[in-house]
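> I would like to see how this sequence folds:
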Amino acid sequence: MRIVDVNEFYSPVGGGVRTYLDRKIPILSSLGHELIVIAPGTEDRVEDRPGGGRIHYVRAPRMPFDSRYGLFWDRKAVTGLLDHYDPDVVETSSPWRPAWIVGEWQGRALKSFFMHNDNMEAYAMRWFEGFASRARIEQAFGWYTRYMGRFLQPYDVVVANGPALARRMRARGVRVDADITLGIEREHFSPSLRDDALRRALLAQCGLPESGHLLVAIGRHHGEKRWPVVIDAVERAGASLPVGLVMIGEGVETRALERRVAASPHIRLFRPVRDRHQLARIMASCDAYIHGNDSETFGLVVSEALACGAPLIVPDIGGAAEVAQPPFSETFAARDARAGADAIARLFARDAAMLRRAAAVAAVKVPSDQDHAAMLVDYYARAIAARLPDEQAQAGARDVNAA
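Predicted coordinates:
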């Protein structure tokens, strides 16, 4: 099967989308399939990948607010490549220009819109939450839901990256045909990486002894991550418990977060850890992983932490909530720091050995990216097979009309 992904979010210096696709190309190749990514670039060029698959860059203008990414402006440049590659499946995930380019392209391929994010939750809900209720915001931005309904009409299948996103979209009346949960590079993560010496060192960085409780949080410093909620929750819990927090990440709000935690004796900010093995050691060595983002659609870092055997403290909605289960987790009302503090206290009141044992059992069940890729191509194969009788019937009708 040849799959072409028209992806405006792929960039050589990008983040999650690049990581997902760079991993997906060799996995699909190992399964006997080919993935070609059409991405905006600073020049027209092709980057072949070892073992099969490629990135085909189309020269495109840069996004005005983030020059790492480009915009597909020339429709014919994209549709010409689709004609050239003649894929079995064509995917896209951008709700803007690529959605229309792919949807209106006249080719034989199965058309799949793969939903990775929820713009309503990530932006509108966050921007206006202090001014109106969620219901009012949903109503005010109903135009976006209607817009989605229009561009999705030509697609054969609409796939969400997990049950959290599928439920949100269906509740708004947006079509979703299947949810196929993403996975992680599970081979990097294991509870066996726990290192008591590293745990002691991190607690010491937080000004706490070995008897303290170590929390770890990882992610971009961006508003949707809800870091102020996490920080407030840890500080509230710290009024009665010896709790330290290590935050790993950077982003547009780094300076603001540095100022925010400057007076917090037990919270430390660290730059991103690029070494996957070292990052996994940190997650495996913490006493719990804490998360604040309630708008994400798949709990990637939360799943990685669980694969390291870390108990979880997460919001009660969103992708992270899908990962959390009572034997190894505590959830709290999203965006509520007091509830977060209560969840921290509840978790550390539980039997620590039982918590870690439950998390270790769950660790081996975290879906891998190989599981995700296999389920996705199987779904596409079934969708293609289901189309054949309709296409044959239509061809027969054309033959009769021609006669």
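> for the rest of this, base every contact and every neighbour count on C-alpha atoms.
Noted.
> so where's the longest strand in the protein?
Counting by DSSP state E, the longest strand found in the chain is strand 34-41.
> distance of Gly183 from Asn161?
To Asn161, Gly183 is 10 Å away according to CA to CA, to the nearest Å.
> on that earlier part again, distance from the longest strand of the chain to the middle of the chain?
How far strand 34-41 lies from its chain's middle: 19 Å, per CA atoms, centre = their mean, to the nearest Å.
> tell me which residues are up against that strand.
Outside strand 34-41, the residues within contact range by CA atoms under 8 Å, 6 or more residues apart in numbering are 1-11, 24-25, 28-29, 52-61, 69-72, 78.
> can you pull the contacts of the residue lying closest to Leu193 once chain neighbours are set aside?
In this structure, Leu193 finds its nearest non-sequential neighbour in Arg281, 5.2 Å apart by CA to CA, 6 or more residues apart in numbering. For Arg281, the contact set (CA under 8 Å, 6+ apart) comprises 193-195, 308.
> okay, and Arg281 sits in which element?
Take DSSP states H and E as the rule and Arg281 turns out to sit in helix 276-285.
> contacts for the following helix or strand past that helix?
Per DSSP H and E, the first helix or strand lying C-terminal to helix 276-285 is strand 288-290. With CA under 8 Å, 6+ apart as the test, strand 288-290 has contacts from 214-217, 230, 283, 302, 305, 310-314.
> now the second one, please; I'll put the structures next to each other:
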Amino acid sequence: MRVVIVTESFPPDINGVSHCALQTARQLVARGHEPLVVAPATAAGTDTDADPLSPCPVVRVPSLPLPGYPQVRVALPSRRLAAALSAHQADLVHLASPFVLGARGMAAATRKHLPTVAVYQTDIGGYARTYMGRGEATAWRRIRAVHAAADRTLAPSTAALTDLVAHGVPRVRMWPRGVDTERFRPTLRDPALRRALAPDGELIIGYVGRLAPEKHVELLAQVCGLDGVRVVVVGDGPSAGALRTALPGAALLGRRTGDELARIFASLDVFVHTGPLETFCQTVQEAMASGVPVVAPAVGGPLDLVVPGSTGILVPPGDAAAVRDAVWVMAADPALRAAYGAAGRAAVQGRTWDAIGDQLIAHYEEVLAERTAVAA
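Here you go, the predicted structure:
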């Protein structure tokens, strides 16, 4: 099967869309399929990406940094997208979080009568509300227009599927995200790293992710005031400077990746996610794979991942006191932390990317079969 993956983000970017697109390409290659990725150009402006992490060819289209958030690149109109679809002789087009480049990919695929699978990953409406204070309805009209044209839309969580259906998007099915249970595992817990992060033996409470307004990492401020606790924040983004002031005593480690990130995850005592706009929340799943109990907002993707009283605690979104209290409950009870961590690890054992890849191929095959039936 020849698949063109049109994605709004791809490595070296670090975010959920980029990671999922990379894993999709890897799964296709591992099964003998032939993917091609089309993505916005990096800051270096290269047309193709020779990054050894990429398992397949990558076509880069011109892009500009998003004003106020330069880590995000927005694709510009380009003939390279349509040319790539033709040159690759695509059987199917996979649209990863389509909004700008993905909308153009949908239009190009429609002109060429190619089947499309659109993967919903980003709460663009929530982002519009957070950054502009308006525009949520406009964003949803755009989302609906793009996804309604797809042969199938894949939602990562029950909450995301419900939102899509409520906003009039047809043909929605569930497709969650995988996790690398070999990379993220409890045995990577590192006593030397723990001593470096918490030299007085404090409990380590961690956040991993982008440092941006929609993530509301400032909700950890009250956790910083708890006795015997050290807050560790991993990631970068436009809020990094403000968070150094907002989180007194916290260790802001910046961007970490690969095995180093996996050691940090496994060395935490509690993982806290604070953002209310997650359609899935991959970092929660990585914490669970690492055997770490989770505190997360009771909204969006975490509702499918965290089982209260079993793998962690769900709190009202945006409630700093509830976050503090949940952390304190876990801090006071080592046995509870151990039980939640073990249950979290067990819960994700069957969610490998291989298993999720099988589900994706099944969606592709069903879409292609439906197209064949209609043609017949």
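> quickly note the distance from whatever residue of structure 1 lines up with Thr352 of structure 2 to Ser29 of structure 1.
Under the alignment (TM-score structural alignment), Thr352 of structure 2 pairs with Ser368 of structure 1. Separation of Ser368 of structure 1 from Ser29 of structure 1 (CA to CA): 16 Å.
> not counting sequence-adjacent ones, nearest residue to Gly32 of structure 1?
The spatially closest residue to Gly32 of structure 1, leaving aside those adjacent along the chain, is Met1, at 7.5 Å (CA to CA, 6+ apart).
> which residues does that neighbour contact?
Counted by CA under 8 Å, 6+ apart, Met1 of structure 1 has contacts 32-34, 87-89.
> from these, pick the one nearest Arg126 of structure 1.
Nearest to Arg126 of structure 1 out of the contacts of Met1 of structure 1 is Val89 (CA to CA; 34.7 Å).
> so what's the residue count around that closest one?
Counted by other CA atoms under 10 Å, the residues lying close to Val89 of structure 1 total 22.
> thinking it is in contact with Leu82, fair?
No: proximity of Val89 of structure 1 to Leu82 does not meet the contact threshold set by CA atoms under 8 Å, at 10.3 Å.
> which neighbours do those two have in common?
Shared contacts of Val89 of structure 1 and Leu82, defined by CA under 8 Å, 6+ apart, comprise Val4.
> hang on, Tyr10 of structure 1 packs against Arg68?
No: assessed by CA under 8 Å, Tyr10 of structure 1 is found out of contact with Arg68, at 9.3 Å.
> okay, these two: which has more neighbours?
Neighbours were counted for Tyr10 of structure 1 and for Arg68 using other CA under 10 Å; Tyr10 has more, 27 against 16.
> contacting residues for that one?
Counting by CA under 8 Å, 6+ apart, Tyr10 of structure 1 has contacts 17-18, 39-40, 69.
> spatially central residue in structure 1, please.
Centroid-nearest residue in structure 1: Phe298, 4.6 Å away (criterion: CA atoms, centre = their mean).
> any idea how far the closest residue to Met63 of structure 1 other than its chain neighbours is from Glu8 of structure 1?
Leaving aside its sequence neighbours, Met63 of structure 1 sits nearest to Gly70 (CA to CA, 6+ apart; 5.1 Å). For Gly70 of structure 1, the distance to Glu8 of structure 1 equals 7 Å [CA to CA].
> do the same with His33 of structure 1
Distance from His33 of structure 1 to Glu8 of structure 1, by CA to CA: 22 Å.
> who has more neighbours, those two?
Legend: neighbour count by other CA under 10 Å for His33 of structure 1 and Glu8, higher for Glu8 (22 against 16).
> pretty sure the more buried one contacts Trp73?
No: counting by CA under 8 Å, Glu8 of structure 1 does not reach Trp73; the two are 10.5 Å apart.
> show me the contacts for Glu322 of structure 1.
Residues near Glu322 of structure 1 by CA under 8 Å, 6+ apart: 163-164, 299.
> for Ser190 of structure 1, that is, sorry about that
Contacts of Ser190 of structure 1 by CA under 8 Å, 6+ apart are 280, 284, 307-309, 363.
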